[in-house]
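*Asks:* can't give you the sequence, but here's the structure:
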């Protein structure tokens, strides 16, 4: 195949709305080396080119294949950052002008890392395994006193932010949500994390720079940071930018990076362990992982927006509750309780336990409703309709004035059925399920609805429908 064949395939995939049809078309041609290379370059988040390609205007007559060194050399030098700045822009413009229109369009899409054919990362991994990083994180369950077998236990604040894993490898760091979705808006922190890991490795290589540290400990840290394979690590944390609503909004905006966000880190795991889908547990106690993490973060470059989460020890259940109450008084969401001897296990369990103020559930949005007649929101977006175990619940509280305007504008862009009136309120049901959101409520009513439901936040980071892993 050549560049014309590939762009034709992509356009054919884009023209079908069926996910299965898209998958079938891609699978039919995925054995072709050119198709494979195009897909990997466009979807592998660890391959970036550091340039926004210019708008296409004039074209030449050339096409490219696997045997066109000019194209692949250009992409390789851009990815390795041996070609940057004005020189990179000039070469890209020259290459696009040399290629014919279909070939230039294909190269432009590769540089934009967007093939514009509606294929998800999940589909890519189904057809071409291991193209996009996949993994599971350690997740918590509700706090239960009986689960604590020994005191003291560390207690961390439960931050009102966006949980994610930063994967550092081969001089690049990429941020991923708990369901494995890449969030490029946090990649601005990558250079800090890469430098931090490289600095830590350099320090443990030199015994004189680590006075009091045994050779065994230095070797262990070296191995956690990639060992002889080169600098790497998986750093678990919570990105916070003011309120959760601000953080989530920053992460969803694709045209700007969340550069005012602080990355609060609380765990570290070897990169190879995190990428190994067959290894569920890393049998290293939290007490050791925490010490390694604190050492690594101390090696971060000056001014890096990275900090280790605060941690306090509790020697009784009463002390745990007192710390939790203090966190709530300081405006935090709650507390996390973790045993010092607990391993990192890539699934949900009681090794990590959370204490939260109100009962909440993550529910699927299925529609929205207008304000009551005679109110300021009459004829406007007033809240979402969610599905609670088969019962539709109208969630009208918890939104700011700004959110009501922004969410209303978004809701109007989503295809909905004909509006209908129920109890004097106009409702619009989406034809497909929408985003997942967290809803706070007092109790479940006898008919299965929720009493006093309030919108808290979107939970894209927990949405299994967005999971990348096959």
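*Replies:* It's in. Bear in mind that the values here come from a model prediction, so they are computed numbers and not experimental data. Numbering: from 1, shown residues only.
*Asks:* use CA for all of it now, contacts and neighbours both
*Replies:* Will do.
*Asks:* Just want the most central residue of the chain.
*Replies:* residue 177 (2.6 Å; Cα atoms, centre = their mean).
*Asks:* That residue touches residue 183, doesn't it?
*Replies:* Yes: counting by Cα atoms under 8 Å, residue 183 is a contact partner of residue 177 at 7.0 Å.
*Asks:* this is the other structure I want to compare:
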């Protein structure tokens, strides 16, 4: 197949909406070595070209040659080997586009953008040609109930880390180069990450992959997730960082490149890996180890969790010091999450906010503990419940509902009552089997039992 044939094949796959038929087409086309090579160039995350085509490149008047007639494969290999960089790479790309046919030029642009625009992914290619495209593995967290964290040996110390709110990024240090990629292995365009890239080449170990999150710092302060990720998304689409803004890479793990594969594993204990990260990042300005502390009890781990969530951040992850790294879900690292139930009495119904779609309709249940020391508004769970309440508001008052929450909040300068953090209704009906709410002491006891692992 020449490049024109390959582009026509890709368009044929793109036009087919059936997943099974796409797979069959890709499997058939992948029997051709040239088609297979194009798929590898476009989707192998370790083949980094270091240049992104622009709209101006798309507008270049094409020539008549195909890939194999114009040294295009050699051009791409020179980009990968870093023989062509900077302005030399840009000039060479323009030369390629001016001499290639319209179809070949389009195919080259798709390859450089790492997107063949045919509606299939690495998994489709690997089903056609097993292991043709390296797949970035990922170690997921377990939840507390799945990992039996109360049975961990806390006396030796457990590692507690902030769960960052940024954009997950693999930092890949290979062959003297550094590139960041998404969880799926898609490389980030790095034109705006110059200082971070240069420091990474000095501070990060050769032939290792680092795991962390990109965040944005503005005038020395890390921005909230929704702001920082918005800036990062804009930059990754060709935008620029604003005045006083710069990307920061928060790191929590590293593994050798040879472990970066499906079902990969790295047996060096996590405490050793963490020390390696800490030692290598001394005096770094753009790369930092994620906020980390050692805790010797589950209660202390939750204290750290609460200190993080009170800052408006997502929470924490606890990790055993002997934790190995593996592709898949690990019971040696746990995302802390508290969900405690309590029974509260409905004492009033609050309407939806003025100007909202629920204005004048039930918006929240005003609930309190039996002793009246805790009060909290809990949003109506769904439209069915809203309609049921509207039919008989009076009938709902005095009823008991189960409320799930993440933290018990003490009285503050602006509120004399205890309250709940992230309260939500367990069901869209009130309890018909209960007529008494929990008092504050009972709510506190249930919450503490969950923290200490005593809850059933």
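*Replies:* Received, thanks. Bear in mind that the values here come from a model prediction, so they are computed numbers and not experimental data.
*Asks:* For the residue nearest to the centre of structure 1, give its distance to residue 164 of structure 1.
*Replies:* Plainly put, residue 177 of structure 1 is 4 Å away from residue 164 of structure 1 if you go by Cα to Cα, to the nearest Å.
*Asks:* what do you get for residue 317 of structure 1?
*Replies:* 29 Å.
*Asks:* quick one, which of these two is more surrounded?
*Replies:* residue 164 (25 against 15; other Cα atoms under 10 Å).
*Asks:* Checking that one next. Helix, strand or coil?
*Replies:* strand (DSSP: H, G, I helix; E, B strand; the rest coil).
*Asks:* For the residue of structure 1 most remote from its centre, give its distance to residue 41 of structure 1.
*Replies:* Note on structure 1: the largest C-alpha distance from the chain mean falls to residue 374, namely 41.6 Å (Cα atoms, centre = their mean). Applying Cα to Cα, the value for residue 374 of structure 1 to residue 41 of structure 1 is 55 Å.
*Asks:* Check residue 285 of structure 1 too.
*Replies:* Counting by Cα to Cα - residue 285 of structure 1 and residue 41 of structure 1 are separated by 38 Å.
*Asks:* ok, then the element right after the longest helix along structure 1?
*Replies:* Using DSSP state H, we find that the single longest helix of structure 1 is helix 190-205. Following helix 190-205 of structure 1 in sequence order, the next helix or strand is helix 215-224 (DSSP states H and E).
*Asks:* just the strands in the stretch 201-350 of structure 2 please.
*Replies:* 208-218, 221-222, 245-256, 265-266, 287-289, 292-295, 316-319, 325-326, 328-335, 340-351 (DSSP state E, counting those that start in this stretch).
*Asks:* just checking, what packs against the fourth one?
*Replies:* This points to strand 265-266 of structure 2. strand 325-326 (3 or more Cα pairs under 8 Å, 6 or more residues apart in numbering; DSSP states H and E).
*Asks:* ok, average deviation of the strand it packs on from structure 1?
*Replies:* Its matched residues in structure 1 lie on average 3.1 Å from strand 325-326 of structure 2 after superposition (mean Cα distance after the TM-score superposition for structure 1).
*Asks:* helices or strands up against that strand?
*Replies:* By 3+ Cα pairs under 8 Å, 6+ apart, strand 325-326 of structure 2 packs against strand 265-266.
*Asks:* and for the strand it packs on, what are the contacting residues?
*Replies:* Strand 265-266 of structure 2 has contacts (Cα atoms under 8 Å, 6 or more residues apart in numbering) with 255-256, 259, 324-327.
*Asks:* give me that answer again for 10 Å
*Replies:* 137, 139, 254-256, 258-260, 323-328 (Cα atoms under 10 Å, 6 or more residues apart in numbering).
*Asks:* Which among those count as buried?
*Replies:* Among these, those scoring as buried are 137, 254-256, 259-260, 323-327 (criterion: 16 or more other Cα atoms under 10 Å).
*Asks:* Just name the closest of these to residue 400 of structure 2, please.
*Replies:* Proximity of those to residue 400 of structure 2, judged by Cα to Cα, is greatest for residue 323, which lies at 44.1 Å.
*Asks:* Counterpart of residue 96 of structure 1 over in structure 2?
*Replies:* Using TM-score structural alignment, the equivalent of residue 96 of structure 1 in structure 2 is residue 97.
*Asks:* Wasn't its match part of a helix?
*Replies:* Yes: with three-state DSSP as the criterion, residue 97 of structure 2 is part of a helix.
*Asks:* so what's it closest to, chain neighbours aside?
*Replies:* residue 105 (5.3 Å; Cα to Cα, 6 or more residues apart in numbering).
*Asks:* got a list of what that neighbour touches?
*Replies:* Here residue 105 of structure 2 is in contact with 3-4, 57-58, 60-67, 72, 93-94, 96-99, 111 (criterion: Cα under 10 Å, 6+ apart).
*Asks:* Give the ChimeraX command for selecting the buried subset of those residues.
*Replies:* The ChimeraX selection below is limited to those of the contacts of residue 105 of structure 2 classed as buried (16+ other Cα under 10 Å):
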select :3,4,57,62,63,65,66,67,72,93,94,96,97,98,99,111
